[in-house]
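K.L.:
any chance you could fold what I've pasted below:
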Amino acid sequence: MSDENEKEQVKALTAKKKDNFSEWYTQILINSEFIDYSAVSGVIVFRPSSYYVWDKIREATDVLFKEAGIKDAYFPLFIPERFLNKEKEHIAGFNPEVAWVTGAGNSTFDERLAVRPTSETIMYDSYSRWIKSWRDLPLRLNQWNNVVRWEFKHPTPFIRSREFLWNEGHTAFATEKEALEEREQVLGIYSKVLKEVLALEGVPGKKTNKEKFAGAIASYSIEMLMPDGWAIQGPDFHNDGQNFSKSFDIKFTDKNGNYQYVHQNTFAISTRMIGIMVAMHSDDKGLVIPPKLAEIQVVIIPIYNDSNKEKILKYAEELKSKMKDLRVYVDSSDAYSPGWKFNEYELKGIPIRLEIGQKEYEGRFATAKRRDTGEKFTFNVDESESKIKGTLDKIHENLYNKTKEFLESHIHKVYDYEKFKDLIGKDSGFVQAPWCGSTECEDKIAEETKAKATNMPFDAQHDLDGKKCIYCGKEAKYFVNFARSY
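P.N.:
Now for the predicted structure:
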């Protein structure tokens, strides 16, 4: 067997998405050279193509943050233990996951330092010094960073990693009304990025009290579905009220000269979204990356022999020059055959592949193949940019529509508990049911079905008159999406 065939064999996916989703997901990430495992369990290496995806997500989100008036800052990675202990509910929620630094060299620290699991406490120590007057408000800061959470036993790349990347928005307002108004704006930003950049759709709604963020008054999330019908939480937003401002003494003098505690919010989108993107769009041939996130949007593969190599390669470069605003790569390497390259770039999820050989050269055209549908088409070299840009837009639209249709077809509204249990047992996605608001019922449902209350969708909280709780039969106060969850 030749070296070429050996490498091609090693990179072939052996698991099928529908048959063994977990194994397929792992194979696709490794074989496509999207990530690598590190020497530390549960911590991955972002290879260039995956970090490029994150950089584009970060860039798109940050532009919208800045348009909204949210500024970037950076706070320390290490957090004194006394800071974490100031907000008891907060530390209780994170304590099992905290990694501690207890010394350096041969010395032991007088106080343990937490490796950032989240930044409320280190940031709010500064806020307490910076905010003195109503003129200092609102304070709306965001930081892009990494966090470490160590407790879980079965890490999955992107989906649940012991170190991950995210944004942390931390805002402070003079009034509760101003703080509450921010929710719609921030969730709107996240929804826009999901739809227009990642080609994904989710369900925005309010978390139950049991599922809310530790230290928050109320939590809100955009819940997503994976191809196996299990739910996973996407971006979130937390209204923290005055819980942290009272713990950290963040108060100001209002216009009447009275002391008031600020009202606060926190919000985040993380690299988990990359895992959801991979899972939802990719197939048994490899990755499928939305065009706005692809490090290479178009790959040109010249097909030549010794007699026409020079003119075919020159034609390839001419074709590339016609697409100046796109990310185009010409693979002119002699190390592998064109067929091997076709497979390689399908595996890596490049949105469009262009093939050019003798007939394309003579006819002044190119043969293109879409990664999402496999459709082939030809176009004249002089219409390259408009044709390819239009096709990239169609690819994005197709990917988004497919995920939206999948989500909508996997939301089942039920009123009968036996039907509820049957659907949950089949991992059928979100099972939407009326609920009385009792944590006891929520716990019983989880115990009996292994289903979690993901959120209470904003667009489902109507027509509750006369509806009874799916579990206890009492008057229902909410519709909740239940699902088995990552």
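K.L.:
please count neighbours and contacts with C-alpha atoms only from this point.
P.N.:
Will do.
K.L.:
would you verify that E181 is located in a helix?
P.N.:
Yes: under DSSP: H, G, I helix; E, B strand; the rest coil, E181 sits within a helix.
K.L.:
all the strands of the stretch 51-200 of the chain, in order from the start?
P.N.:
Assigned by DSSP state E, counting those that start in this stretch, the stretch 51-200 of the chain shows strands spanning 71-72, 78-80, 99-104, 107-115, 139-148, 163-173.
K.L.:
another sequence for comparison is provided below:
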Amino acid sequence: MDKKLVETITSRDQDFAQWYTDLCLKAELMDYSDAKGFIIYRPYGYAIWENIQKYLDTKFKETGHENVYMPMVITESLFQKEKDHVDGFAPETAFMTTASGDEGERLIVRPTSEVLFCQHYAKIVSSYRDLPKKYNQWCSVVRWEKTTRPFLRGKEFLWQEGHTIHRTEEEARKETLDMLDTYNRLGRDLLAIPFVTGRKTEKEKFAGAVETYAIEALMHDGKALQSGTSHYFGSGFAEAFDIKYQDSDNLVKHVYQTSWGVSTRLIGAVIMVHGDDEGLVLPPYVAPTQIVIIPIQSQKQEVMDAANKLYQDLKEAGYRVKLDDSNRTPGWKFAEYEMKGVPVRLEVGPRDLQNGVVTVTTRHNRAKSQIGLDVVVSSMDQVLKDMHQDLYNNALNHVQKNTFVAKTYDEFKTQIEKGGYIKMSVCGEEAELIIKADVQATARVILDEPLVTELCPVTKKKATQTILFARAY
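P.N.:
Purely as a prediction, here's the structure:
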């Protein structure tokens, strides 16, 4: 590894936050714009998001969801229509002004689009035959965050937001949990991240929701990251926006509604779960480039002929492959692609070619091996599968090693300073508020597990549920 490249990256254990920022910039995932809190998604960072999009968009369409696009602005009067929703977002909303001095109604740049979908659904639904409506939108939203960090929290971020309406409560509740499962499988199958899933507490649920479910990931530094949410709204929004239909029994009824979304925050999760002191470690199925081919002694014709053939064969087999035939030294190239987390490096040199092999290095464990030139393409599927599983297992092991149970509040306070998830049975919101004030930890999800203690260690009142707590981004 080229130390000149690595010297600009702070060690994870020395300063995790600085390591993260260094890596986002050095690996060319993003850059800062002149407007504070707004980032530029560079091609390499945006390509990661595109692969997440492709995975989810395919899953959504397989389950009958359709993509739409709503306006980026919401009139103030429309936004005020759902009071709970406004209370949840009012501190974060951005208002637009016009250069013409138009004194018409003020416009809000969307922080989310519930009210836009509700208004539209009220216009287009009249009968049970119109249901369900299962829409999804890929867009950006603006929330006026005071403290920002690339991908994790910004004034503008990219996301998908699904909004569905249904004939029955049962159907809407199933949709809510089905989408939570889709997000969980995204972590398992694409990102190599083991999410913890569950319902949010009343205090932590989305404004206006009956129930909110979340996927939570544990970062290398022991902090949690809420990585996606799925909300069951019941008929609250439908009643506020008069979304009604005539059922088969001729009675007029309100619909039941859901909303669910993930954002470019997932890129931050991939960085912080898998990265190391040398740079990114990208899971192979989400990596923009899965395989890079480095010719050794590229001036030799036989080397370039073999490298080019390998490139064409891998490309035709469907892999995202790059051939770096630039005039940089092999050492510089090794360091560069380690920094960018490219899963597999293939070295093609004259000595190896004489023996009919190429040298293969896997980024996550830096293991080197030699594979017959004639079986490289047929071997790659298993190489990538093994790498993905290794990364998932490593992340799962990190979660298991850093999940603790607290029977007393003193145990809880001692452990929270070390990081990780902590299971504790509490009495409810009163305990949550005390914990947040004392140690800045929050309830991540409610666990479907037996009570750890009969009494809440925080308030000494009767415990009602076991909750997974952590400090979080």
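K.L.:
circling back: and among the strands of the stretch 51-200 of structure 1, the most buried is which?
P.N.:
strand 163-173 (a mean of 22; mean count of other CA atoms under 10 Å).
K.L.:
and that strand, what does it pack against?
P.N.:
strand 139-148, strand 263-268 (3 or more CA pairs under 8 Å, 6 or more residues apart in numbering; DSSP states H and E).
K.L.:
same thing but at 10 Å, please
P.N.:
Packing contacts for strand 163-173 of structure 1, counted by 3 or more CA pairs under 10 Å, 6 or more residues apart in numbering; DSSP states H and E, involve helix 48-68, strand 71-72, helix 120-130, strand 139-148, helix 176-196, strand 231-241, strand 263-268, helix 272-281.
K.L.:
can you lay out those as JSON lines showing distance to W435 of structure 1?
P.N.:
Listed next are these as JSON lines, based on distance: least, CA to CA, whole Å:
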{"stretch": "helix 48-68", "distance to W435 of structure 1": "34"}
{"stretch": "strand 71-72", "distance to W435 of structure 1": "39"}
{"stretch": "helix 120-130", "distance to W435 of structure 1": "32"}
{"stretch": "strand 139-148", "distance to W435 of structure 1": "35"}
{"stretch": "helix 176-196", "distance to W435 of structure 1": "24"}
{"stretch": "strand 231-241", "distance to W435 of structure 1": "19"}
{"stretch": "strand 263-268", "distance to W435 of structure 1": "26"}
{"stretch": "helix 272-281", "distance to W435 of structure 1": "28"}
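K.L.:
scan structure 1 for its longest helix.
P.N.:
The single longest helix within structure 1, with elements called by DSSP state H, is helix 384-409.
K.L.:
that one vs structure 2, mean deviation?
P.N.:
Superposed on structure 2, helix 384-409 of structure 1 shows a mean distance of 1.0 Å to its aligned residues (mean CA distance after the TM-score superposition for structure 1).
K.L.:
of all the helices and strands packed on strand 163-173 of structure 1, which one is nearest D416 of structure 1?
P.N.:
strand 231-241 (21.2 Å; CA to CA).
K.L.:
centre of the chain versus that closest one, how much separation?
P.N.:
Its chain's C-alpha centre and that of strand 231-241 of structure 1 lie 12 Å apart, by CA atoms, centre = their mean, to the nearest Å.
K.L.:
what's the mean distance for that strand versus structure 2?
P.N.:
When structure 2 is superposed, strand 231-241 of structure 1 averages 0.9 Å from its matched positions, counting by mean CA distance after the TM-score superposition for structure 1.
K.L.:
V358 of structure 2 contacts V348, doesn't it?
P.N.:
Yes: between V358 of structure 2 and V348 there is a contact at 5.5 Å, judged by CA atoms under 10 Å.
K.L.:
S369 of structure 2 matches what in structure 1?
P.N.:
Taking TM-score structural alignment, the alignment pairs S369 of structure 2 with F377 from structure 1.
K.L.:
who's in contact with the closest residue to its match other than its chain neighbours?
P.N.:
Nearest-residue entry for F377 of structure 1: A368, 5.3 Å, with adjacent residues in sequence omitted and distances by CA to CA, 6 or more residues apart in numbering. Shown in contact with A368 of structure 1 (CA atoms under 10 Å, 6 or more residues apart in numbering): 298-300, 352-356, 374-379, 388.
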